[in-house]
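>>> Here you go, sequence then predicted model.
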Amino acid sequence: MTKITLDIHKFPCLNDNYGYLVHEAWSGQTAAIDTPDADKYLAEADRMGWSISHILNTHWHPDHAGGNLKIKDATDCTIYGPAGEAGKIPGIDVQLSEGDRVELGRATAVVLDVPGHTLGHIAFHFAEQNTAFVGDSVFALGCGRVFEGTMEMMWDSLSKLKSLPPETQLYCAHEYTQANARFAETIDPDNTDLADYIRWIDDRRSRDLPTVPTRLDKELATNPFLRADDPALQSAMGHPGNTVDTFAEIRTRKDRF
């Protein structure tokens, strides 16, 4: 059987967001992953010759759902979003929770509940394509601020993402990587994988090139927020044997960084 592929078009929008259009060629269907800038999404879809059929919202923040209604008005697309935030998602048609499936032509995304940044945050995992759209739950060398949930909730969500296949490409919503790298090296200064990664990041950004997506296995080796279960890091953070407290310590330090 022929492997089902997706064409993913990435483009910058707003100050530091990434927009994503995901196209399944057999059906011609196209999903907008979040909607930070409706005009930019519509223009990019037109440039690609694609018509937006789906909006897949990860959470309610305006830089993720603010363009929903304008895009829906222009395309008559179907808006999918987290059930836990349905009252805050403009124009939502289909409410999603853990384990639900979204069909994009012949491709299928499975929904993961990943609360913490917001209480209803979800991610979309296209397992066959080794691709996950993770919104603001995890970033290259970072994770989202814990605005609405608890530190334990956020760690549980990151643990769920950590368990995806290591070759998974993580499509996060912002270009925060260089700033995250400056912080990560204060937490994990002896990590040679991190040092190599930072050199790569600095080279990319010096040429105004993106650092997203990132592979999960790279993040598992270098992202301090995903490594709060590492005994050496726990000791360095002053919380030996306590993963959640270690994660909370790292997150609190980043909030002050």
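In hand now; what should we look at? Numbering: from 1, shown residues only.

>>> rest of the way, CA atoms for contacts and neighbours
Noted.

>>> Next, the contact list for the residue lying closest to L42 once chain neighbours are set aside, please.
Excluding its sequence neighbours, the residue lying closest to L42 (C-alpha to C-alpha, 6 or more residues apart in numbering) is I71, at 7.0 Å. When contacts are counted by C-alpha atoms under 8 Å, 6 or more residues apart in numbering, I71 touches A38, Y41, L42, C77.

>>> Please identify the helix or strand for the second one.
Under DSSP states H and E, the secondary-structure element containing Y41 is helix 38-48.

>>> Which elements pack onto that helix?
strand 17-24, helix 68-75 (3 or more C-alpha pairs under 8 Å, 6 or more residues apart in numbering; DSSP states H and E).

>>> Check which element follows that helix along the chain.
strand 51-56.

>>> List the buried residues of that next one.
The neighbour-count check on strand 51-56 (16 or more other C-alpha atoms under 10 Å) flags S51, I52, S53, H54, I55, L56 as buried.

>>> Can you lay out the residues you listed as CSV showing distance to M237?
Shown next, in CSV, are the buried residues of strand 51-56 (distance: C-alpha to C-alpha, whole Å):
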residue, distance to M237
S51, 49
I52, 46
S53, 47
H54, 43
I55, 40
L56, 37
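
>>> Could you identify the most distant pair in the residues you listed?
Within the buried residues of strand 51-56, two members stand farthest from each other by C-alpha to C-alpha: S51 and L56, at 14.5 Å.

>>> mind checking how far the closest residue to T78 other than its chain neighbours is from W155?
Spatial nearest neighbour of T78, excluding adjacent residues (C-alpha to C-alpha, 6+ apart): H54 at 4.9 Å. To W155, H54 is 30 Å away according to C-alpha to C-alpha, to the nearest Å.

>>> Next one for the comparison:
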Amino acid sequence: MPLELFTIPCLADNYAYVLHNAATGKTALVDAPEVEPIASFLGHRGFELDDILVTHHHHDHIDGVDALRVKSNARVIGAEIDAHRLPALDLAVSDDDTFEVCGETCHVIFVPGHSSGHIAFHLPESGYLFSADSLMAFGCGRLFEGTPAEMWNSLKRLRALPPETVVCSGHEYTATNAKFALTIEPGHPAVKARADAVFAARERGEPTVPSILGDEVATNPYLRADDEALKSAIGMPLATDEEVFAEVRKRKDNF
């Protein structure tokens, strides 16, 4: 059975994620944008944190780490390459490292682009990917510190995971991402169908994350920079994959 997964809305549009092993009582948190909603959820459920996993150094992913650590004495896990700008780490990890969380093996994937030290966490047994601001629902994060080539390579690594993987990204940006995707391929039936579903979910006040990797592969323009149909749609049929990705990302930045 997969670990229980809970999505915790934080701040204006962030998400944190709680993992829980019902058999052992072990609990982990992925990212900590703020304390109150996470602490409230844990208290209501009677969960005590064993681990806090950190994807990258931006304040809206780490501001609650220290206070939650004090409450629970949880182990804090993050990227060794970014240890100088993360909360103090109890376990510093690098690309392809593995460690145990809630009784399962967690794989570390280095995904620079949004930030130079961004990592993702993959739990293949439960089928969860915590991608934060690298791969996002219908999108990807802005390139604050990385290059288009770095982000494209990062996204290709994530795209290669099993299509049923549950993608737990960091923000409720999906409706805006969907509107942008429609400007790239307004006639693409799968893109339009998914966009309509996203808009309907937001009208009902429902979250649009997590998402399913297979849906991202089929509709997310940033995962399809090597798709000949997308290249033609943006007028770059002879461009390299990296050039197409860079163009799509630039258009979104100006959207």
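Right, received. Where do you want to start? As the structure is a prediction and not an experimental result, all values here were calculated from the model.

>>> Could you quantify their similarity as a TM-score?
Once the chains are overlaid, their TM-score stands at 0.97 when taken by TM-score structural alignment, normalised by the length of structure 2; 254 aligned residues with a C-alpha RMSD of 1.1 Å.

>>> Please identify the most buried of the helices and strands packed on helix 38-48 of structure 1.
Between the helices and strands packed on helix 38-48 of structure 1, strand 17-24 has the highest mean count of neighbours, a mean of 23, where neighbours are mean count of other C-alpha atoms under 10 Å.

>>> who does the helix or strand just after that one touch, helix- and strand-wise?
Next helix or strand after strand 17-24 of structure 1 toward the C-terminus (DSSP H and E): strand 29-33. Packing partners of strand 29-33 of structure 1 (3+ C-alpha pairs under 8 Å, 6+ apart): strand 17-24, strand 51-56, strand 101-104.

>>> what ranges do the helices span in the stretch 151-257 of structure 1?
Counting by DSSP state H, counting those that start in this stretch, residue ranges of the helices within the stretch 151-257 of structure 1 are 151-162, 177-187, 192-206, 216-222, 231-236, 243-256.

>>> export the helices and strands packed on helix 38-48 of structure 1 to TSV and tack on distance to A236 of structure 1?
TSV is the format used below for those (distance: least, C-alpha to C-alpha, whole Å):
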stretch	distance to A236 of structure 1
strand 17-24	33
helix 68-75	44
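
>>> quick one: which of these is nearest I187 of structure 1?
Of all those, it is strand 17-24 that lies closest to I187 of structure 1, at 25.6 Å by C-alpha to C-alpha.

>>> Now do that closest one: everything it contacts.
Strand 17-24 of structure 1 is contacted by residues 5-13, 29-36, 41, 45, 50, 63, 104-107, 172-175 when judged by C-alpha under 8 Å, 6+ apart.

>>> which bit of structure 1 covers stretch 130-146 of structure 2?
Using TM-score structural alignment, stretch 130-146 of structure 2 lines up with residues 133-149 of structure 1.

>>> What is the end-to-end distance of the matching stretch?
Terminal residues of stretch 133-149 of structure 1 are spaced 20 Å apart (C-alpha to C-alpha).

>>> centre of the chain versus it, how much separation?
Relative to its parent chain, stretch 133-149 of structure 1 has a centroid offset of 7 Å by C-alpha atoms, centre = their mean, to the nearest Å.

>>> residues making contact with it?
Stretch 133-149 of structure 1 has contacts (C-alpha under 8 Å, 6+ apart) with 33, 58-59, 114-119, 121-125, 154, 157-158, 170-174, 176-177, 180-181, 184, 211-214, 219, 222-225, 251, 255.

>>> Show the buried residues in those.
Buried members of the contacts of stretch 133-149 of structure 1, counted by 16+ other C-alpha under 10 Å: 33, 58-59, 114-119, 121-125, 154, 157-158, 170-174, 176-177, 180-181, 184, 211-214, 219, 222-225, 251.

>>> thought T105 of structure 2 was touching L123?
Yes. Using C-alpha atoms under 8 Å, T105 of structure 2 is in contact with L123, at 6.3 Å.

>>> So these two - more neighbours on which side?
More crowded of T105 of structure 2 and L123, by other C-alpha atoms under 10 Å: L123, with 21 against 15.

>>> ok, now which ones touch the closest residue in space to the more buried one that isn't next to it in sequence?
Setting aside the residues directly before and after it, L123 of structure 2 is nearest to C106 in space (C-alpha to C-alpha, 6+ apart), at 4.8 Å. Residues near C106 of structure 2 by C-alpha under 8 Å, 6+ apart: T98, F99, E100, F121, H122, L123, P124.

>>> give me the number of residues near the last one?
Right, P124 of structure 2. The number of residues packed near P124 of structure 2 is 16, by other C-alpha under 10 Å.

>>> got it, and the first one?
Other residues lying near T98 of structure 2 total 17 when counted by other C-alpha under 10 Å.

>>> And it, what's its match in structure 1?
By TM-score structural alignment, T98 of structure 2 lines up with R101.
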